[in-house]
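S.K.: sequence and predicted structure below; questions after.
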Amino acid sequence: MKRLFLQASAWILCILLATACKNAPQNMNGGSYKTMEVTRGTRTLNQNYTAVINGRQSVEIRPQVSGTITQICIDEGAKVKKGQTLVIIDQVPYEAALQTAVANVKNAEAAVATARLMAESKEELFKEHVVSDFDLQTARNSLFQAEATLAQAKADEINARNNLSYTEVKSPVDGVSGMLPYRVGALVDASISTPLTTVSDDEEMYVYFSMTESQILSLIRANKTLEEALKQMPEVGLQLSDGLTYNHKGKIDAISGTIDANTGAVSLRATFPNPEHMLRNGGSGTIIFPYVKENALIVPQEATYEIQDKIFVYKVVDGKATSAQVEVFPVNNGKEYIIEKGLKEGDIIIAEGAGLIQEGTVITPSDSNDQPAQ
């Protein structure tokens, strides 16, 4: 029993000692800490944005007349020229319709000639007082009617010729064709849900991405107007879906004039050259947008600490650590912060372990002190 009592007493004593050590105030007498002088420098910081790649002109090819496909004139994925025939739809009914329209025109022309002769004859007879004014006007009206019928017949002929020409489905642009979901014998019409194919002009590619409203506003404030901001946009890079960087730079040449009400984002367009035809319509990638910060105050991230999403550093003032809240540029390289407010050039700050120091700690600079940021 005595042994149990002694063991319990020992455990209680250990707990009391541990609690006392925990609650004891930390040493404020200071120690040796690495410090640095805040200096200015130039950094290029990259921000990534998810992007969608489209051809400069991507056209869905759909038939304008209905019928059965009788011939496919291209291979899937082939380069095509403007005006090149892609697909031929059964022409027989449309050739017959054209022949009928041509015959109707000839019939109408004969009717006009007959009506004109009749009207001219009535004119002469009316002058001789052989026919009445009523007979003359009736002949004239018959001529007008025949001429109207001829005009309608000619319009039908034009329509028939157009329909026949539409049986040869042609590419409206130079580009590369997509896949062909229909085969010879398939019945198609203008209302099909899936197009015959898609032709994409891929000499240049449009890459679309989005920025937040606040980012766009920041760019506008920095350049005073949206037009000037667009002019000052830097060249951007493109990371492809395989993780590799595209060989050519792009230029942002369009900013949407509206904000997406659902996402609060603003769409932008960058144009990239595509001489090797590596970029394909419908592809995806990541825009690499560079922010070049010149003459900026730069501090390492290890010299900062955070409290409730606010960033602080410890300045050395009169030999003691003095906390200072700072505002940083929202983009960083993972190692450094660009300081926008809270510090000035020449300030001395704790360079490492800021989160382990207390306000008012006496600072003794180490041998590697006052090294500016590289």
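M.R.: That came through, no problem. Residues are numbered from 1 along each chain as shown.

S.K.: from here on, contacts and neighbour counts on C-alpha atoms
M.R.: Noted.

S.K.: need the contact list for Ile287.
M.R.: Asn48, Tyr49, Thr50, Ala51, Phe209, Val236, Gly237, Leu238, Gln239 (C-alpha atoms under 8 Å, 6 or more residues apart in numbering).

S.K.: hmm, Leu268 is touching Ile252, no?
M.R.: Yes. Checked against C-alpha atoms under 8 Å, the pair Leu268 and Ile252 is within contact range at 7.2 Å.

S.K.: can you get me a residue count around the nearest residue to Leu187 once chain neighbours are set aside?
M.R.: Leaving aside its sequence neighbours, Leu187 sits nearest to Thr68 (C-alpha to C-alpha, 6 or more residues apart in numbering; 4.4 Å). Number of residues near Thr68 (other C-alpha atoms under 10 Å) recorded here: 18.

S.K.: got it, and Ile363?
M.R.: Ile363 sits with 22 neighbouring residues when counted by other C-alpha under 10 Å.

S.K.: same question for Ala186.
M.R.: 12.

S.K.: gap between it and Glu60?
M.R.: Here the criterion is C-alpha to C-alpha, to the nearest Å. By it, Ala186 lies 18 Å from Glu60.

S.K.: comparison target, given below:
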Amino acid sequence: MTACSGEDGKQAGGPGGPGGPPPPVTVATPLIKPIVDWDDYIGRFEARQSVEVRPRVSGYVERLAFKDGSFARAGELLFVIDPRPFAAALASAEADVLRARASAQLARANFSRTKTLFEQNALSRQEFETDQATAAQADAEVAAAVAVARQRALDLSFTRVTAPISGRVSDRRVDVGAFVTAGSTPMTTIVSLDPIHFVFTASEALYLKYQRANQAGTRPSSRIAPNPVDIRLADETTYRWRGHMDFVDNVVATGSGTMRGRAVVRNPTGFLTPGMFGHMRLLGSGAYQGMLIPEDAVVTDQTRKAVLVVGPDNKVAQRVVELGPIVDGLRVVRSGLKASDRVIIAGVQRGRPGTPVQPKQGKIVPP
């Protein structure tokens, strides 16, 4: 019984016990500093340019000049279509040019003689005008033959199918010996990698928030300003990818009530791949003076969030608060707390609303 009485007496006389001194706690006023809000989104990377490579002339594939999945620069050779029929067509067209020029030279010489005789009144006007028209027609035939030769030269150059953009090439869709049709047969696809797009959707509520902030002048719209974004991948814990907004759609989708947005991210190493998911945070507000407290100072009262403060009489009181995001490791308090409140930041479990405590002054600093 003596042992039990001694133990009970220790509890009764201990800090916070009946008849004992008030329990010690550490208090500090909220940290006040300029902060900005960041809004979180989940989205997907998309290629800024995506091109399906198709031939511009019909023919048989003679050679493949790339490795499936490799990186190609704009203008780099991908396929070769058998050039022999096109080389023969070009040679024929060039011969037609020579023939047309010879005919034109003869027509001009005839017209020159006709003109001299006409000026001497030794030839009728009808013969003069006939030779004049013949010379003009011969010149036109030269121009037409040159145009055909240029087209044949283009056709020959189109037998070398090159990368239209710089980017990652997919696998080949045709093999050597396959017949491809101009403008019809898909040969492969190529997607650009640097820079790369990040596409996401925002709720109508967030879109309205941005619109009102733009009207108030506290945050410019992403339609007119390259607001910054930070992105982390599924296996990353930090936002290491930097980018900026470059597009906001012009309608809110009626089915989902969301607005589509897009950011541009530098990707010099090609690590980011179209189709990958990511977590993005977008600048959500202009700078404002915010109150920050440690996350450990927040207690849960059923469905509400609250903090414990110590009044002038050193008694504990509870403040129901509205919380914001975490900034520099501290929790933003949007409402329910005053800058002069002494918040319990250590020994929260020893504080009970309405009971006295022994406050020890502390200071809130980022972890």
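M.R.: Sure thing, it's come through. Since the structure is predicted, the reported quantities are computational estimates derived from the model, not experimental observations.

S.K.: thinking again about what came up before, looking at the second structure, name the residue matched to the residue nearest to Leu187 of the first structure.
M.R.: By TM-score structural alignment, Thr68 of the first structure lines up with Tyr60 in the second structure.

S.K.: neighbours of Ser368 of the first structure, how many?
M.R.: Neighbours of Ser368 of the first structure using other C-alpha under 10 Å come to 10.

S.K.: ditto for Ile12 of the first structure
M.R.: As a burial measure, Ile12 of the first structure scores 11 neighbours (other C-alpha under 10 Å).

S.K.: make sure it is indeed in a helix.
M.R.: Yes. Counting by DSSP: H, G, I helix; E, B strand; the rest coil, Ile12 of the first structure is located in a helix.

S.K.: contacting residues for the closest residue to Leu323 of the second structure other than its chain neighbours?
M.R.: Excluding the flanking residues, the one nearest Leu323 of the second structure by C-alpha to C-alpha, 6+ apart is Val333, at 4.6 Å. Applying C-alpha under 8 Å, 6+ apart, we find Val333 of the second structure in contact with Gly290, Met291, Leu292, Ile293, Val321, Glu322, Leu323, Gly324.

S.K.: tell me which of the contacts of Ile287 of the first structure persist in the second structure.
M.R.: On the basis of both residues aligned by TM-score structural alignment, their matches' C-alpha atoms under 8 Å, what survives of the contacts of Ile287 of the first structure in the second structure is Asn48, Tyr49, Thr50, Ala51, Val236, Gly237, Leu238.

S.K.: now for those residues: which two are most distant?
M.R.: In terms of C-alpha to C-alpha, those reach their longest pairwise distance at Thr50 and Val236, which sit 12.9 Å apart.

S.K.: in what helix or strand does the residue sitting nearest the centre point of the second structure lie?
M.R.: By C-alpha atoms, centre = their mean, the second structure has its centre lying nearest to His197, at 2.4 Å. Take DSSP states H and E as the rule and His197 of the second structure turns out to sit in strand 196-203.

S.K.: next SSE after that strand?
M.R.: Immediately after strand 196-203 of the second structure, counting by DSSP H and E, sits helix 204-216.

S.K.: elements contacting that next one?
M.R.: With contacts taken as 3 or more C-alpha pairs under 8 Å, 6 or more residues apart in numbering; DSSP states H and E, helix 204-216 of the second structure sits against strand 258-265.
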